[in-house]
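A.B. asks: Structure here, sequence nowhere to be found:
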């Protein structure tokens, strides 16, 4: 049986630009609503409207057994949280993951935000630092992808960034959940680890499209799946953060498919200039 190559043609990469932008628009709609008293279900509805209004559909709803547009993970929940009646509270750290399918191609992205709480500045500061370090590690990984020969260098760059910027005591990096290839399906080969591995990983060359997604916690990396069979939470109750972007490697460089500017603003500090897919 023939296996589909993990590398895509330039035309296929171009076809992935629009679903990436639709995914970004859905996350923007969610971000604008995050506030105390807003339910995670309302965030889900906003993402759904943004995706459907542009002629796309939620690829999360294509996952067997899952009927929502986003995953909304709060506080000790790291990933795969199910949106519903839960109201956001001041000080909550919230990770939103979302994806869109458009004309048979997929986008996948995630961000973390801390709900303001003037009464608990220390908690907010701790959670904002966790989010910022996770976000920074994502961009460090994307920057590494621009010059890497193999995907293992991406995971090493993510871990290095986290270790260099975490507070004393360090952060935990989830081992059981990793990034992935993306294209005709939301989850494809190869895996992209968020830490150093002994194996070099898949070759980085034009045609590669991947979703890089560090998942970082303030305490120990051990997690469990809650009774809903989806939500992944920390065993020690520590806060989690999740950031993700879909990225294409092509003849001229890299392009972040789920960022309207291709990642230019964030990659500048790493000395990387993304190039549009020709």
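C.D. replies: That came through fine. These numbers were taken from a predicted model, which means no experiment stands behind them.

A.B. asks: contacts, neighbours, all on C-alpha from now
C.D. replies: Fine.

A.B. asks: Confirm that residue 267 sits in a strand.
C.D. replies: No - read with DSSP: H, G, I helix; E, B strand; the rest coil, residue 267 is helix and lies in no strand.

A.B. asks: Might one say that it is in contact with residue 137?
C.D. replies: No - in this structure, residue 267 is not within contact of residue 137 by Cα atoms under 8 Å, at 11.5 Å.

A.B. asks: Which residue of these two possesses the greater neighbour count?
C.D. replies: Shown here are residue 267 and residue 137; by other Cα atoms under 10 Å, residue 137 has more neighbours (29 against 18).

A.B. asks: mind checking which helix or strand the more buried one is in?
C.D. replies: Secondary structure from DSSP states H and E places residue 137 in helix 121-145.

A.B. asks: In addition, the following structure is provided for comparison:
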């Protein structure tokens, strides 16, 4: 299903996006050496409840996962890049942590992810990886607007990732979003311009470039959810939810400044 939101729903999406961004920034500020991933999950649950919002993850049970996700935030560390299921693990100095969060507020969802390095150490290539995903995300957003096609966004993202020398996995990518978290159209992190669905005002998209240092293959943890690089290499992931407007694209998942 491809859902086109009304102006009133887009306005609600702005509030949801700000909430997602604020929660992620709060979690980032509390993610230090020794922080337990289960505490990050607990804090997320508390902030979602306090805002009167609902988790998109707790009862989420798609075909690629093993049962309901059962947690409030994805916590992916180092070689884990997607769907990282929180577990009893304390962060170490130099860990590359990705936090991915989706919530619904007033019936509209928003989805965002940030990657950052914990502590003072900076493992070789970690900062460059994160910055590459951020630049690819910015390129995808810049390519979005009414009349653009999905392939234009995919091509813009893939051009940045290819130029930086990273392999690109085509199995998981961005997606439509609206009253539910995952919708059509799928937005691959590489593609051909001029192809695919033509964007219209009121369409919401979650764009999410993610990379692994030296492979495009994933393996799944025994938890049935956490996806890791097949070679054990570092990974990074950045994501924003955007709204297609009459004039271009608006980033919805920016912090409100209240966090």
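C.D. replies: All right, it came through fine. Note that the structure is predicted; figures quoted are calculated from it, not measured.

A.B. asks: one step back: roughly how far out does the helix holding residue 137 of the first structure sit from the chain middle?
C.D. replies: Computed by Cα atoms, centre = their mean, to the nearest Å, the separation of helix 121-145 of the first structure from the middle of its chain amounts to 12 Å.

A.B. asks: cool, stretch 25-38 of the second structure as well?
C.D. replies: The answer for stretch 25-38 of the second structure is 18 Å, by Cα atoms, centre = their mean.

A.B. asks: Which part of the first structure matches that stretch?
C.D. replies: Under TM-score structural alignment, stretch 25-38 of the second structure corresponds to residues 28-41 of the first structure.

A.B. asks: quick one on the thing from earlier: quick one: list the elements packing against the helix holding residue 137 of the first structure.
C.D. replies: Using 3 or more Cα pairs under 8 Å, 6 or more residues apart in numbering; DSSP states H and E as the contact test, the elements touching helix 121-145 of the first structure are strand 105-114, helix 152-165, strand 209-212, strand 215-217, strand 240-242, helix 264-267.

A.B. asks: Which part of the second structure matches the first one?
C.D. replies: Which is strand 105-114 of the first structure. Under the criterion TM-score structural alignment, strand 105-114 of the first structure matches residues 108-117.

A.B. asks: One more: the third one?
C.D. replies: With TM-score structural alignment applied, strand 209-212 of the first structure matches the range 204-207 in the second structure.

A.B. asks: Tabulate the helices and strands packed on helix 121-145 of the first structure (a markdown table), appending distance to residue 20 of the first structure.
C.D. replies: What follows is these, written out as a markdown table (distance: least, Cα to Cα, whole Å):
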| stretch | distance to residue 20 of the first structure |
| --- | --- |
| strand 105-114 | 4 |
| helix 152-165 | 21 |
| strand 209-212 | 11 |
| strand 215-217 | 20 |
| strand 240-242 | 18 |
| helix 264-267 | 15 |
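
A.B. asks: and of the ones you listed, who's closest to residue 61 of the first structure?
C.D. replies: The closest of those to residue 61 of the first structure is strand 105-114. By Cα to Cα, the value is 12.5 Å.

A.B. asks: Give me the mean deviation of the closest one from the second structure.
C.D. replies: Superposed on the second structure, strand 105-114 of the first structure shows a mean distance to its aligned partners of 0.6 Å (mean Cα distance after the TM-score superposition for the first structure).

A.B. asks: likewise stretch 135-142 of the first structure?
C.D. replies: With mean Cα distance after the TM-score superposition for the first structure, stretch 135-142 of the first structure averages 0.9 Å from its match.

A.B. asks: Just the residues contacting that stretch, thanks.
C.D. replies: Under the criterion Cα atoms under 8 Å, 6 or more residues apart in numbering, residues 111, 154-155, 157-159, 161-162, 212-214, 242-245, 247, 266-267, 270 lie in contact with stretch 135-142 of the first structure.

A.B. asks: ditto for stretch 14-21 of the first structure
C.D. replies: Contacts for stretch 14-21 of the first structure (Cα under 8 Å, 6+ apart): 56, 100-102, 105-108, 183, 246, 257-260, 277-278.

A.B. asks: If we use 6 Å, what do you get?
C.D. replies: Residues from elsewhere that reach stretch 14-21 of the first structure, judged by Cα atoms under 6 Å, 6 or more residues apart in numbering: 100-102, 105-107, 257-258.

A.B. asks: Columns neighbour count and distance to residue 201 of the first structure on top of those residues, output as TSV?
C.D. replies: Formatted as TSV, these follow (neighbours: other Cα atoms under 10 Å; distance: Cα to Cα, whole Å):
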residue	neighbour count	distance to residue 201 of the first structure
100	33	27
101	27	27
102	24	29
105	22	24
106	29	23
107	32	22
257	33	22
258	30	23
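
A.B. asks: what's the closest of those residues to residue 12 of the first structure?
C.D. replies: Of all the contacts of stretch 14-21 of the first structure, residue 105 has the smallest distance to residue 12 of the first structure: 8.5 Å, by Cα to Cα.

A.B. asks: returning to what we had before: now the end-to-end length of the match of stretch 25-38 of the second structure.
C.D. replies: With Cα to Cα, to the nearest Å as the measure, the ends of stretch 28-41 of the first structure fall 16 Å from one another.

A.B. asks: next one: stretch 34-42 of the first structure
C.D. replies: Using Cα to Cα, one end of stretch 34-42 of the first structure lies 9 Å from the other.

A.B. asks: Can you list the buried residues in it?
C.D. replies: Counting neighbours by 16 or more other Cα atoms under 10 Å, one finds that the buried residues in stretch 34-42 of the first structure are 34-35, 39-42.

A.B. asks: Would you point out the most distant pair within the residues you listed?
C.D. replies: 35 and 41 (12.9 Å).

A.B. asks: Residue 86 of the first structure is in contact with residue 37, isn't it?
C.D. replies: No - applying Cα atoms under 6 Å as the test, residue 86 of the first structure and residue 37 come out as separate, 8.8 Å apart.

A.B. asks: For the longest helix along the second structure, give me the average deviation versus the first structure.
C.D. replies: Ranked by residue count and defined by DSSP state H, the top helix of the second structure is helix 7-30. Helix 7-30 of the second structure, aligned to the first structure and superposed, deviates on average by 1.2 Å (mean Cα distance after the TM-score superposition for the first structure).
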